[in-house]
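A.B. asks: need a structure here:
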Amino acid sequence: MENRRTSASEQLKGGGAVLPRGSALSDVDRLEAVVATVSGDAQFLVDGDGTVLVCNPAASSLTGVPGATIVGSNVASRIGLDGDQDLGDLLCSGRIGDVASGWVVGVEGRSEPVEVVVGRHHAMEGTVYVLSVRSVRDRLLREAELVRRATHDPLTGLPNRSLLLQHLELAIGRSSRVELGPAILFLDLDRFKRINDSLGHNAGDELLVSVARRLESCSRPGDLVARIGGDEFVVLCDGLTSAQAVGRMARRIVHSLDEPFTAGSIDVRLSTSVGVAMADRSTGAEGASDLLAQADEAMYRAKENGGGRFAFYDREISDQAIQKLHLEAELERGISNGELVLHYQPIYEVTGGQLTGVEALVRWQHPHRGLVQPLEFIPVAEDTGMIFALGEWVLEEACRQLLAWDRSGSRPIVMSVNLSPRQLVEADIPATVGRLLSTSGVSADRLQLEITEDVMLESSGPALVALNELRQIGVGIAIDDFGTGYSSLSYLRDLPVTVLKLDRCFIEGLGTDPQASSVVAAMISLAHSFGLTAVAEGVETRTQLQALRFLDCDLAQGFFLQRPKPPDDIVELLRT
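C.D. replies: Okay, the predicted model is just below:
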């Protein structure tokens, strides 16, 4: 027959094999046709006992064993199934077409991962089975590579955040049976951004890889070192028996990373800030993400303390941070809802006793907590940027109130308003002040803006530009808390300052401490030598006021004179 397929003997030449004629199934040509129905996959034709009757060349290639050796052997000696599955049970079960995973054993015990599909065929002498077997090694390697890419950092090869959290969850689960659970060491490299920007990203990447290798070298064999982003690394330590042991591990890492690195041809020194959190009942961590967040928080504490050190998570500090977050949300709502109010502290002439001005002091009329003092919420406003909206409101309200007092027939006074460093440097404060003065109709010489000495550190940049523009508008500039910060004669000479406000700490000893009197006398004299007005803050006794008169101080404010008051009370003072 011209269309007849390759004969059995020809199949043997190609590496396949058939059971010799005269065996249980003698219709060899038909068996050959059955085996050849699926090309590409290894084919094993077996009887109900699992004896191989026929195999194709692909079966020989897959196992590395000649076909003649395979034929007549039990297929279970060549193919195994994963788990509790048994090849004989699979044949007997009649689950035709099911795909089973397993392996093929070749020469020298070589194992090849495979998928096995069972087919059933009927011959004259009985039922036979065709096992189609396909290697899945390449597919498994591709899948493993995809998993590796999904769970590892491509630059350093370390586990990423996802894999870290998986291992951490498992470690926390095991920790219920031991006294001390896993510890997380959260690392952030100090000054890395500056080095990266200076040397370039290639050198930065090289440095990160070197850090990864060094962390692996100073960690224990069972520890997991991960890179979770940027210059942040985490070491997961399980099995440490005490907080002291965790601390020693953190110290070893800090010291290790303090040694020089090489980036390109340049020796580079790094340091690292390490936050430590441990899974025990005292931390309150409920899972991997909680513990990682606690270590992150502790790391920032280490960085705030100067870097190059480690810090343990402190639940009390964490509670304070949570309270701060609540305060932020409440303050934002309070600003929107008009809960801020201004109180005004009178400022008097020291010699004549006349009220010449007031200092506007912001308060927060909280709906549940009552009147909240600025020391509690101003730092939050500074940190979050809410100081810009808050500060503009204070300026606008102060101008409005000054105009309202004028309309009531009160004599004119000067309004002092505090400016934060961020307002002066980051906001266009001259434009805001100019607009508010124009809108309210208040004369510029009746507005005085108070800044702290810390702003003088910026005296060569935006702060100086803003101060000069404010003086050109006509408003006064006062240095608040003079003597407690960046005190320098140069800024009194170079900056457009009109008033020096002497801090209360110098006023306390007046009349009782000769040294305090000498210091205050020198400060007043200094102010006058520069043509500035001297204002004493925190006057709380008659003795202090009398001493200020003797020292020729210009103005004073404090509880002895008047406490901060709401607007209506100021009207009464202006009428006396």
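
A.B. asks: when you work out contacts or count neighbours from here on, use the C-alpha atoms and nothing else.
C.D. replies: Noted.

A.B. asks: mind checking how far residue 325 is from residue 383?
C.D. replies: Residue 325 is 11 Å from residue 383, where distance means C-alpha to C-alpha, to the nearest Å.

A.B. asks: likewise for residue 437?
C.D. replies: 28 Å.

A.B. asks: in terms of neighbours, single out the busier of the two.
C.D. replies: Neighbours per residue, other C-alpha atoms under 10 Å: of residue 437 and residue 383, the larger number sits with residue 437, 20 against 11.

A.B. asks: touching, the more buried one and residue 399? I think so.
C.D. replies: Yes: assessed by C-alpha atoms under 8 Å, residue 437 is found in contact with residue 399 at 7.2 Å.

A.B. asks: identify the contacts common to those two.
C.D. replies: Among the neighbours of residue 437, none is also in contact with residue 399 (C-alpha atoms under 8 Å, 6 or more residues apart in numbering).

A.B. asks: before we compare anything, build this one as well:
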Amino acid sequence: MNCDSLTTLHRISELAVENEPLYTLLTRALQILAEAPNFMRQPEASIFTVDRTTRTLRLEAQIGAETHVLPPGTSFPFDASPMGQVARTAETLLICRNSFPPPMRFHAPCQHAIALRADASPIAVLNLSLSEGTNTPLSTFQSELLGALAPMLGRIVRHHLNHRQQVRLAAIVHENPHPILECDTEGNILYTNPATRKIMWQHAIDATELIPENHIEYVQTCLANHAPLQVQNTVKNSTYSWSYIHANETDAVHLYGLDITEHRLIERQLTHDAMHDRLTGLPNRNYLLSLVKNSLTLIRRRPDYLFALLLIDIHNFKSIIESLGYPAAEAVLKETARRLSSWTARGNTLARLGGDEFALLIEDIGNASAAIEAAHIINGQINEPIQIDQHPTGIHISINIGIAIGDADIENAEALLQNASTAVYRCKREDSTGIEVFNKQMHLAAINRLQVQAELKKALQRNELRLYYQPVFSLVDLRLRGFEALVRWQHPSRGLIGPAHFIGIAEESGLIHELGRYVLETACRQLAHWQHAHPSLIWISVNVATQQFLVDTLVQDMRSIIETTQADPRRLFIEITEGTAAKNPERAFRMLSDLRDCGIRIALDDFGTGYSSMAYLKRFPIDALKLDRSFISGLPENTDDAAIATSVITMAKSLGMKIVAEGVEHERQAMFLRSMGCDEVQGFLYGHPMPKEQATQVLVHGRPAN
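C.D. replies: Alright, predicted model coming up:
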């Protein structure tokens, strides 16, 4: 190595001990290289530091700045220039000017890019204009100087980058709002940042009271395992999470603290919310099931232990929502929860399962009778009217209560809750309030309902439903007036099934809409056929279920069916029950009026068994009343039935409505009804429901077969 090389290296080595910014030192180093005789062909050079984390290069210094537009500190990805390859592989590259993006291009035709290393990996890239072109090799002088120069510059860069990082970390530690401490191998505290000292001042404690109790043990564990350790502790109602981290370059351990008090409060709140009902504050379904699970575990261990689960359902809660709105309904739920909460003082658990359902878990009862007695007490608590702003006179509500007694044989908590739900269903099925205790027969009935529901769905797909027609005759001359269309199910293995066995299930499952449309379409097709072949037929009537009637599209559907089948709407009766009309009187009135506008006539079925019937008769567009069979069976001997039948017939006549008596089975009943002025009758006395082929024969003869 010649004298010029040694002089250049000496001048650069002196930079290592100077306390100047990295930009200043590297700029001076590049200037020294530019001044070295016969070393650089153009006074252009630059140094970029390497960041392997972000895979970027950062411009630290440059000379020949008049040819550059990039300011110091500019960063760009490895892939933006060939220098990225040098940063990755540490190989020296000769890079042509045009290989750089325009902002980075130098004046010389090419530059050498040399990796600067302080250890195994490149820490920076040095760019020098060392030759006139790509075919000009480096001189011995240039090669020797580069070989000694690269590690020297690498050490300078590493030293200053480490210092830069230390300054940055020191600032971060100093300004950090969380406590940070440094300890030696014995656990002695060497440093605390301002945030730590602020906490110590606020709580009037020293550092040893702030850190976890087994601090020294944690330090030793962290050092032994060379792995972070996380610990929590509580100081003066504040909770801290501490991370013990071994500082690799020393034997020190750093403690990073985080005040997680608010986080823990939020966490507790979220846990509470996940297990409680937001409206009432009561435990929710998940909370209840976890307690029932514990009770089932206990009952399997203690034969003398007994508990009960009461499922409480508000009767007709939907009508409160529809008539008074959600705020009033929520007020009812809150007041119901308040009244039932008296039971929790006895060690029991009250939960809201959602909607209008509550559940009460009664622990350690003496016997099943105690659960029934509790249900009666609850009934009394709920019967008092609820006073709310929207309804000053008070709202009267009633409840259904299903009771399930804990049993060691019950599979899980969900099964017990389902048992209570099945008992509630039994109450609802009667459309009244009450108390039911679950038994195995209910379980079998529930399974049967599910089976029928599944089979009924398939029956609709397989076209297994049939329409039967029961004739209706005039009481004046016993001539045929029409038919009532009644659905039957031709089951592949159980034979012909009557509607009583599946209509209720269809209503509960929602299949009633598909089933009801089938009945309407089939009846209208048959009506269209008969009205052309047998003009003497007066009408066909079809029953419409409550859920089907209250659907907004019913009138539109009827128009479509009539248009498709070409049935005469004047020969079609739609039958609804009083209960259907009473569900939503205003809506029912609009729906009936729209149906009448289509030419369809309306019959009120099962009259006398429902709600405030008289109030509807004057207002609703009703063409016929059907006197329920329950008032016919005792005629004429039962004076009450006779009085009711007479009153209904007289009232219908005065309102200009036709009266049809259902369920007439004996001649004496027919004679009494005829004497009272009843218009038409149907029943086994004159004809059972029959297939369309047999009904056609009755239509041809026009009179009862007998």
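
A.B. asks: drop the TM-score for these two in here.
C.D. replies: For these two chains in superposition, a TM-score of 0.67 is obtained (TM-score structural alignment, normalised by the length of the first structure); 513 aligned residues with a C-alpha RMSD of 5.4 Å.

A.B. asks: top helix in the second structure by residue count?
C.D. replies: Using DSSP state H, we find that the single longest helix of the second structure is helix 140-175.

A.B. asks: give the helix, strand or coil label for residue 53 of the first structure.
C.D. replies: strand (DSSP: H, G, I helix; E, B strand; the rest coil).

A.B. asks: how far away is it from residue 63 of the first structure?
C.D. replies: Applying C-alpha to C-alpha, the value for residue 53 of the first structure to residue 63 of the first structure is 16 Å.

A.B. asks: contacting residues around stretch 456-474 of the second structure?
C.D. replies: 479-491, 502, 506, 511, 514-515, 519, 522-523, 679-683, 686-692, 695, 698, 703-704.

A.B. asks: neighbours of the nearest residue to residue 93 of the second structure once chain neighbours are set aside, how many?
C.D. replies: Spatial nearest neighbour of residue 93 of the second structure, excluding adjacent residues (C-alpha to C-alpha, 6 or more residues apart in numbering): residue 113 at 5.2 Å. Counted with other C-alpha under 10 Å, the neighbours of residue 113 of the second structure add up to 26.

A.B. asks: go on, residue 366 of the second structure?
C.D. replies: By other C-alpha under 10 Å, neighbour count at residue 366 of the second structure equals 12.

A.B. asks: what of residue 696 of the second structure?
C.D. replies: 16.

A.B. asks: isn't residue 299 of the first structure up against residue 311?
C.D. replies: Yes: counting by C-alpha under 8 Å, residue 299 of the first structure does reach residue 311; the two are 6.5 Å apart.

A.B. asks: so which strand or helix has residue 515 of the first structure?
C.D. replies: Secondary structure assigned from DSSP states H and E places residue 515 of the first structure in helix 514-529.

A.B. asks: check residue 293 of the first structure too.
C.D. replies: Short version: residue 293 of the first structure belongs to helix 288-304, going by DSSP H and E.

A.B. asks: just checking, what packs against that helix?
C.D. replies: helix 161-174, strand 183-190, strand 271-278, strand 310-312 (3 or more C-alpha pairs under 8 Å, 6 or more residues apart in numbering; DSSP states H and E).

A.B. asks: which one of the ones you listed lies nearest to residue 228 of the first structure?
C.D. replies: Among those, helix 161-174 comes nearest to residue 228 of the first structure, with 4.8 Å by C-alpha to C-alpha.

A.B. asks: show me what the closest one is packed up against.
C.D. replies: helix 137-151, strand 224-229, helix 288-304.
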